[in-house]
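J.: test case, fold it:
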Amino acid sequence: MTASSAPVRQSSVRAHNLALVLQTVANRADQPSRAAIATFTGLTRATVSALVDDLIAGGLLVELDPPPRTGAGRPAAGLALSPDGPAGLGLEINVDYLAACVVDLAGTVRHRAVRPTSPAAALHDLGLLAGEVAAAASRDGLTLAGAALAVPGLVTPSGIVRVAPNLGWQDLDAPAVLGAMPGLTGLPISVDNEANLAALGELLSRSDTPTFLYVSGEVGIGAGIVLDGALYRGGRGWSGEIGHVTVYPDGRPCRCGANGCLEQYAGQSQVASDPALAASALGIALSAVVNLLDIGVIVLGGAYAPVFDQLRDGIEAELRLRVLTAGLSPVVLRPAVLGADAAMRGAADTVVREVRENPAAWLAPAS
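T.: Purely as a prediction, here's the structure:
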């Protein structure tokens, strides 16, 4: 029997329809009624009503009071994502700071915290911060559906940090380490590159821009590549290491072992001391990416976002000079909508998105 001719289990149909109803509510701004959802989805009213009841019982939807009557008939009650349902915990670890936030099912940031740290103390401090934010979420009546960590390094699909040079990590089983921390015990935990998660966070905030390069500037520099609304990870999942693109072949030694890497000219400290040089180096590296991938929008995030105006002219000058198609279609340079919060927001959003896309898995333990 082929996969296409195999029977579809009833549980699979229900899981699909639960996701369809939840996504319909999530993607609309008009708080649709049960009848409206039936119209939008093509499901019967009876089916929609049963699914909505399950989603309400599971804390994923709330039914709102109907609007005042303005004519004949009773107004229908609208539906919205529950602000007190499952939430996502987003964590970010970097060389000199940690960040955490809790995002509810509707995408609202309910808690946010940022703390200074050092590479030697980062994991210990992250455990304390995660516990603090998780406790704050619990006091608000929120239930964490999972946690996601943004790391400045190469991360495998299973969450193993192969190398994070600026943290001194190599082959670290980050999910196992995090899973042993107070406040995170028992939670599903995922780990990804910080620029990838920042790009995903930016994508959700920029629905009008499905293709762009997101560049995150901190002590290190990473990039997230978004093509047609999807994150491009590369053949081994390690794309976006723009910080180690060579801009000056005979230049400064980098901790990666090479010379003249972008990171040595446009990292956070270099931007503060010589923004003109940093902007030029960024422009050189970004021009190479644009020529190779034909990306028309570049978003500057992380530490670059607050100093965007200081970097813009220098970067655009290099783009005009070096991008082959600059005269036909100039590259658009933008600051990140989420600013320095993009990575932790993107991390929390991945957890929330999983619940939205598969509510049946969230409801199953209560069944």
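J.: only C-alpha atoms from now on, for both contacts and neighbour counts.
T.: Will do.
J.: gap between Ala317 and Cys261?
T.: Per CA to CA, to the nearest Å, Ala317 is found 20 Å from Cys261.
J.: so which of those two has more stuff around it?
T.: Just comparing Ala317 and Cys261: by other CA atoms under 10 Å the higher neighbour count belongs to Cys261, 26 against 14.
J.: what's the first helix or strand after the helix or strand hosting Val161?
T.: Per DSSP states H and E, Val161 falls inside strand 160-164. Counting by DSSP H and E, the next helix or strand C-terminal to strand 160-164 is strand 169-173.
J.: please generate a structure for the following sequence too, so the two can be compared:
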Amino acid sequence: MRARNLGLVLGEVAGGGPLTRAALAELTGLTKTTVSSLVADLLAAGLVAESPAVRAGERGRPGTEVRLSGGRVAALGLEVNVGSLTACVVDLTRVVRARRTVRADNRSREPGRVLAALDRLAGEVLAEAPSLRIAGTVLAVPGTVGDGLIHHAPHLGWRDVAVSALPSGRPVAVENEANLAALGELEFGDAPRDFLYVSGEIGIGAGIVRDGGLLRGATGLAGELGHVVVAEGGPACRCGSRGCLEVYAGQDALPSPEALAAGGPEAAAACERAGRALGLALTSAVNVLDPGTIVLGGCYVPLFPWLAPPVAAVLADRLGALRPAPPALVPAATGPDAAVLGAAARVLRRVLADPAAQW
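T.: Alright, predicted model coming up:
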């Protein structure tokens, strides 16, 4: 019961703070004595801090407000991408305290070597925030993941790679990059509580957010949008099928923003083809999931001014008879950091839900 109440109080502080103890008692339905005891525990754990005294009204002693503290507890987010490694430390108030990215060609590179390089990078960012205690570490990878196993990351050339710790011994949880990017957009961006996040990289993934939570599917493999077939009998895909979306709208099929800005007809035609293919795949996703918003992330962000019009045109044409209007189409606010921020956010969410685990 005490663990549940600690989570209840910390959740109110995180969602609506700073708050006085009296306000917390009113919001939680707990007695003032109980709230004071719980706040004392949270203060001792470094999860909250007190602000200077404020007067709530004309009478009585001034109270102190309780707010989240970013001074002690933090999360380590990591990402392995095809062309880079990233690590960042984010404190409990969602402030990024340290972040580094290094370019690296990880395609077909032995997993142990990649993880060793990532471990060294993690050590560098942790050295920049020595006063913080890391409550957990999550790794984002571009592949299908379940129970600590990277089942298949085709663009890395990895299959059935078990990851439960970094070479240094630091425990790590593994999650699909698109799922974490959706969580990063939810926690650090401008997205609503219900949306479909599309991660455009060499592969294409999707994260589904419903009422503030991720929908992973029965086996954790929901969101493989890149392997929706958009052209029966089309070119071969790395997955072994043909005509998959990522062949038409993955990063390798897209022109650069510079080429599009220069107005070249070949670049414009390539972007038009990619946008129409993406719109076709998203039509099916909208009919199944009914999202109110579609967020385009990854490499789609700098291409959004050119890519969004053909996507929107296909959605409007194919969904017009079924609904008053297609979903809103917006670029991701978190840019290339979406997945690594989402990795850290997964840890911070756990801390807020179960602060008792910090003792």
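J.: related to what we said a few turns ago, which bit of structure 2 covers the strand holding Val161 of structure 1?
T.: The alignment of strand 160-164 of structure 1 onto structure 2 (TM-score structural alignment) spans residues 149-153.
J.: and what of stretch 80-89 of structure 1?
T.: Using TM-score structural alignment, stretch 80-89 of structure 1 pairs with 67-76 in structure 2.
J.: aligned partner of Leu315 of structure 2 in structure 1?
T.: Aligning on TM-score structural alignment places Leu315 of structure 2 opposite Leu319 in structure 1.
J.: could you measure from that match over to Val331 of structure 1?
T.: For Leu319 of structure 1, the distance to Val331 of structure 1 - CA to CA - is 7 Å.
J.: just Ala15 of structure 1 next, same as before
T.: The value you get for Ala15 of structure 1 to Val331 of structure 1, if CA to CA is used, is 42 Å.
J.: what does Gly141 of structure 1 give?
T.: Taking CA to CA, one finds Gly141 of structure 1 at 46 Å from Val331 of structure 1.
J.: same check on Ser280 of structure 1?
T.: According to CA to CA, Ser280 of structure 1 and Val331 of structure 1 sit 15 Å apart.
J.: Ala113 of structure 1 too?
T.: Going from Ala113 of structure 1 to Val331 of structure 1 by CA to CA gives 35 Å.
J.: which one of the two is surrounded by more residues?
T.: Using other CA under 10 Å as the criterion, Ala113 of structure 1 and Val331 rank with Val331 on top: 20 against 14.
J.: quick one: map the more buried one onto structure 2.
T.: Aligned partner of Val331 of structure 1 by TM-score structural alignment: Pro327.
J.: show me what contacts its match?
T.: Contact partners of Pro327 of structure 2, counting by CA atoms under 8 Å, 6 or more residues apart in numbering, are 286, 291-294.
J.: among those residues, which lie within helices?
T.: Val286 (DSSP state H).
J.: tell me the most packed of the contacts of Pro327 of structure 2, by neighbour count.
T.: Within the contacts of Pro327 of structure 2, most neighbours by other CA under 10 Å means Ile294, with 22 neighbours.
J.: how about the most centrally placed residue in structure 1, secondary structure?
T.: With distances taken as CA atoms, centre = their mean, Gly346 lies nearest the centre of structure 1, 1.9 Å away. Secondary structure, DSSP: H, G, I helix; E, B strand; the rest coil: Gly346 of structure 1 is helix.
J.: ditto for the one 3 residues further on
T.: Assigned state for Asp349 of structure 1: helix (three-state reduction, three-state DSSP).
J.: just checking, what residue in structure 2 corresponds to it?
T.: Using TM-score structural alignment, the partner of Asp349 of structure 1 in structure 2 is Ala345.
J.: and the aligned residue in structure 1 for Gly233 of structure 2, what does it touch?
T.: In structure 1, the residue paired with Gly233 of structure 2 is Asp250, using TM-score structural alignment. Going by CA under 8 Å, 6+ apart, Asp250 of structure 1 touches 259-260.
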